[in-house]
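Chemist: all I have is the shape, not the residue letters:
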């Protein structure tokens, strides 16, 4: 019984996917070192949180622009080559950041510019990588593959910042960028070993990657209700429910942290990724779920319930437990929504669909940041979080009621029993 509950590892029997996944274990942790290093370096230079806040702007704008455009590019050229080019570019920007940090040459605007370039490259790389996976694996293994990918990503979100905190006093902040660049070599090697992944062209149709093709992607979403709702329901979940902006206030005023943060703040930020990691480790049962629309709706409601109860918690450990519950719900939702994109969308549209997915995933939490901050000031941080969680549940029910095709959506049938 325990074996059946553990993560479904069948995708790892496909050597191309296994190489990418194993390389991702290293690369994701390395990427988190730079995630910590950039704001820390900017604060060291300026002593201003306002400058640190500019990383949001310099990261979000290229993510939106190049996430959408990058998805269109991924639909017209060999995706293996695109992964190699963008991966090499990401490594080069990390090396440049290392040189800047180690030499002290340049200032905050150079760092922000390099960060922006790296965000643009990541915005092209990520949808391309996700669009490659359906070409490597059978459709019925996609939920398992997405669960494995997300488990690694969330594990990196926990381990990477902790490792950065340990390494900075020992090797210095600039070395974090160098370690990130070295870690990227693993993924470049795995990508180099991939087979060619050219686009599956429609006869007689000339393929481009311009504004018209990006617009065609949005039109495609509007015509496919399952895809449309998968995006809408994620915007609802993250836009209403992500409470991270109230963590500092709650950690100090409710859970007893000293000014500036302490153990409670770290636990609150780690709780959702930890819940996702645990959910991923025990995701073996997901491959048996065919009613994927039902699964996503229930998982989103679990996310909303966890956030609502978190806002009511007066105990730190209860708050952490509720956030972890929410994270487990988010893991299930993310697995099936990613699988829907990879299954419902045709190969010639997968890059653009993954680009929209990247923008939605990045934009939702930033919407939550804006309204949670204002609501916390007027109503209190806990009330704001609880209201957001309730809004998630109500919004999900309304959207699925409006688009019942999503509720009825059934995923691919297993071709054979799991060994």
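Modeler: That came through, no problem. Owing to the predicted nature of the structure, the values given are computational and were not obtained by experimental measurement.

Chemist: going by C-alpha atoms from here, please, whenever you check contacts or count neighbours.
Modeler: Will do.

Chemist: pull the residues that contact stretch 137-144.
Modeler: 7-11, 14, 17, 133-134, 283-284, 286-287, 335-336, 338-339, 342-343, 411-415 (C-alpha atoms under 8 Å, 6 or more residues apart in numbering).

Chemist: ok, now with 6 Å
Modeler: 8, 335, 339, 412, 414 (C-alpha atoms under 6 Å, 6 or more residues apart in numbering).

Chemist: in it, which residues are buried?
Modeler: Judged by neighbour count using 16 or more other C-alpha atoms under 10 Å, the buried positions of stretch 137-144 are 137, 139-144.

Chemist: and the residues you listed as JSON lines, adding secondary structure and distance to residue 310?
Modeler: As requested, those are exported to JSON lines (DSSP: H, G, I helix; E, B strand; the rest coil; distance: C-alpha to C-alpha, whole Å):
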{"residue": "137", "secondary structure": "coil", "distance to residue 310": "38"}
{"residue": "139", "secondary structure": "helix", "distance to residue 310": "36"}
{"residue": "140", "secondary structure": "helix", "distance to residue 310": "35"}
{"residue": "141", "secondary structure": "helix", "distance to residue 310": "34"}
{"residue": "142", "secondary structure": "helix", "distance to residue 310": "32"}
{"residue": "143", "secondary structure": "helix", "distance to residue 310": "28"}
{"residue": "144", "secondary structure": "helix", "distance to residue 310": "29"}
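
Chemist: now render the contacts of stretch 137-144 as CSV, adding neighbour count, distance to residue 2 and secondary structure.
Modeler: CSV is the format used below for the contacts of stretch 137-144 (neighbours: other C-alpha atoms under 10 Å; distance: C-alpha to C-alpha, whole Å; DSSP: H, G, I helix; E, B strand; the rest coil):
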residue, neighbour count, distance to residue 2, secondary structure
8, 24, 12, coil
335, 24, 21, helix
339, 26, 24, helix
412, 19, 25, coil
414, 14, 21, coil
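
Chemist: just the residues you listed now: which is nearest residue 36?
Modeler: Set against residue 36, the nearest of these by C-alpha to C-alpha is residue 335 (26.4 Å).

Chemist: so which residue is dead centre in this protein?
Modeler: residue 361 (6.3 Å; C-alpha atoms, centre = their mean).

Chemist: other SSEs contacting the strand or helix carrying it?
Modeler: For residue 361, the host element (DSSP states H and E) is helix 347-379. Helices and strands touching helix 347-379, as assessed by 3 or more C-alpha pairs under 6 Å, 6 or more residues apart in numbering; DSSP states H and E, comprise helix 49-74, helix 108-136, helix 225-241.

Chemist: another structure for you, compare them:
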């Protein structure tokens, strides 16, 4: 028998061990949501670059840019928890449509103020808060949908596809925005960026509209009925505090984002260290670029059994890479190091999401995803505030590099002090909660 077919088959198997797993795309509902989310997230990146650039142009202060983080955090704290609870009570498709509409309205508001050259930092803060409220509801709802439309064994692969696709948008969007700001004045650039986001956001509505109804699963007779009020939120929080692995996974992520997220410093660093222009687009794109590369070579992620250890290593790697990036005086070295950090962040994000989705029964998934959204999206916003405030006191280099190294050290210390996360392994299919 010829060895060539055997060798060819072995090469295919080896390649599949590393190449991203696309099996979840066979599910029609998931494929639609994946496509809509990816395109709309690409459009959102234009706004995510334009808002801090416009704020810095108006105020000339990184501290004001950092306040955008607080404007986004407060709605997250309020509506993230409520949105998660609502996702356990209301048809998740309908809730996703409504919350996406709110985010779209805020984008139109940004476009209008750009067209009118309002130049109001307070208005930027208000519109950022409204946009954050929409995101706070849509994000836990979207994540709670995934285990309902893909088999449980493919949840890590579905999460990896989501992160990889959205971060691909996080690469192309900021780069395209950087080209816009390099070719046009700030006023014209932000207006064009907001217009692109508003147009592409419509794809997300189409994809969500085409989803099947996703009502709450009927509970067993006698089981307490979930509510979207305070009592329902407290039920989810009580479950959470009994799960040390979940608490620790949230803890290391908060450390990583609060201390090592440098994006509030990108406009200032791009202007003063790298000559402005398209440099700001490269800085905003670099982390996502690393995440894309990490995702495309992520075939190994679902095979790792010591997921807690891998999570801690990834968070520490993120901090170290960000720290060295803050010391770089070459734009391309800074981009490379930020990309390394982005690859590490992709790994940690997939494991955090997958651990949560495995732990949570469907009747609690929305509520716990609400907490997850507050942590994952709130942490970077606190990081924006920390970076901007400390930059005004110590300078941008110390704020950026010091924060990265501190994050790595604190994450390792937290994991060592509370080793439940290091001992975590995913349960077998028989042990997984329905």
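Modeler: Sure thing, it's come through. Everything quoted here is computed from the prediction, not taken from an experiment.

Chemist: follow-up on the earlier one: closest to residue 92 of structure 1 among the buried residues of stretch 137-144 of structure 1?
Modeler: Looking across these and measuring by C-alpha to C-alpha, the closest to residue 92 of structure 1 is residue 137, at 30.5 Å.

Chemist: what's the matching residue for that closest one over in structure 2?
Modeler: The equivalent of residue 137 of structure 1 in structure 2 is residue 150 (alignment by TM-score structural alignment).

Chemist: now residue 182 of structure 1
Modeler: Per TM-score structural alignment, residue 182 of structure 1 is aligned with residue 199.

Chemist: for that match, give me its contacts.
Modeler: If you count contacts by C-alpha under 6 Å, 6+ apart, residue 199 of structure 2 has none.

Chemist: with the one 4 residues further on instead?
Modeler: By C-alpha under 6 Å, 6+ apart, the contact set of residue 203 of structure 2 is residue 36.

Chemist: and the gap between it and residue 56 of structure 2?
Modeler: Applying C-alpha to C-alpha, to the nearest Å, the value for residue 203 of structure 2 to residue 56 of structure 2 is 30 Å.

Chemist: and the residue nearest to the centre of structure 1, how far from residue 368 of structure 1?
Modeler: Residue 361 of structure 1 is 12 Å from residue 368 of structure 1, by C-alpha to C-alpha.

Chemist: strands of structure 1, residue ranges please.
Modeler: For structure 1, strands defined by DSSP state E do not occur.

Chemist: wait, residue 401 of structure 2 touches residue 328, no?
Modeler: No. Judged on C-alpha atoms under 6 Å, residue 401 of structure 2 makes no contact with residue 328 at a distance of 9.4 Å.

Chemist: comparing the two, which shows the higher neighbour count?
Modeler: Neighbour count, other C-alpha atoms under 10 Å: between residue 401 of structure 2 and residue 328, residue 401 has more, with 23 against 17.

Chemist: ok, for the more buried one, nearest residue in space, not its chain neighbours?
Modeler: Computed as C-alpha to C-alpha, 6 or more residues apart in numbering, the closest residue to residue 401 of structure 2 that is not its neighbour in sequence is residue 323, at 3.9 Å.

Chemist: how many other residues sit next to the aligned residue in structure 1 for the one you found?
Modeler: Per TM-score structural alignment, the equivalent position to residue 323 of structure 2 in structure 1 is residue 308. When neighbours are defined as other C-alpha under 10 Å, residue 308 of structure 1 has 28 of them.

Chemist: ditto for residue 275 of structure 2
Modeler: Neighbours of residue 275 of structure 2 (other C-alpha under 10 Å): 12.

Chemist: for residue 45 of structure 1, which residues are in contact?
Modeler: Residue 45 of structure 1 neighbours (C-alpha under 6 Å, 6+ apart): none.

Chemist: change it to 8 Å
Modeler: Here residue 45 of structure 1 is in contact with 107-108 (criterion: C-alpha under 8 Å, 6+ apart).

Chemist: cool, residue 94 of structure 2 as well?
Modeler: Contacts of residue 94 of structure 2 by C-alpha under 8 Å, 6+ apart are residue 213.

Chemist: trace it over to structure 1, please.
Modeler: So, by TM-score structural alignment, residue 94 of structure 2 is matched to residue 81.

Chemist: residue 409 of structure 2 now?
Modeler: That one, residue 409 of structure 2, aligns with residue 394 by TM-score structural alignment.

Chemist: what about its match, neighbour count?
Modeler: 14.

Chemist: residue 351 of structure 1 pairs with which position in structure 2?
Modeler: Using TM-score structural alignment, residue 351 of structure 1 pairs with residue 366 in structure 2.

Chemist: quick check: closest non-adjacent residue to its match.
Modeler: residue 84 (4.2 Å).

Chemist: residues contacting the one you found?
Modeler: Contacts here follow C-alpha under 8 Å, 6+ apart; on that basis residue 84 of structure 2 touches 137, 140-141, 365-371.

Chemist: helices of the stretch 251-400 of structure 1, start to end?
Modeler: Under the criterion DSSP state H, counting those that start in this stretch, the stretch 251-400 of structure 1 contains helices at 263-281, 292-312, 316-344, 347-379, 381-402.

Chemist: which residues does stretch 417-434 of structure 2 contact?
Modeler: So stretch 417-434 of structure 2 is contacted by 153, 244-245, 248-249, 305-309, 312, 355, 358-362, 415 (C-alpha under 8 Å, 6+ apart).
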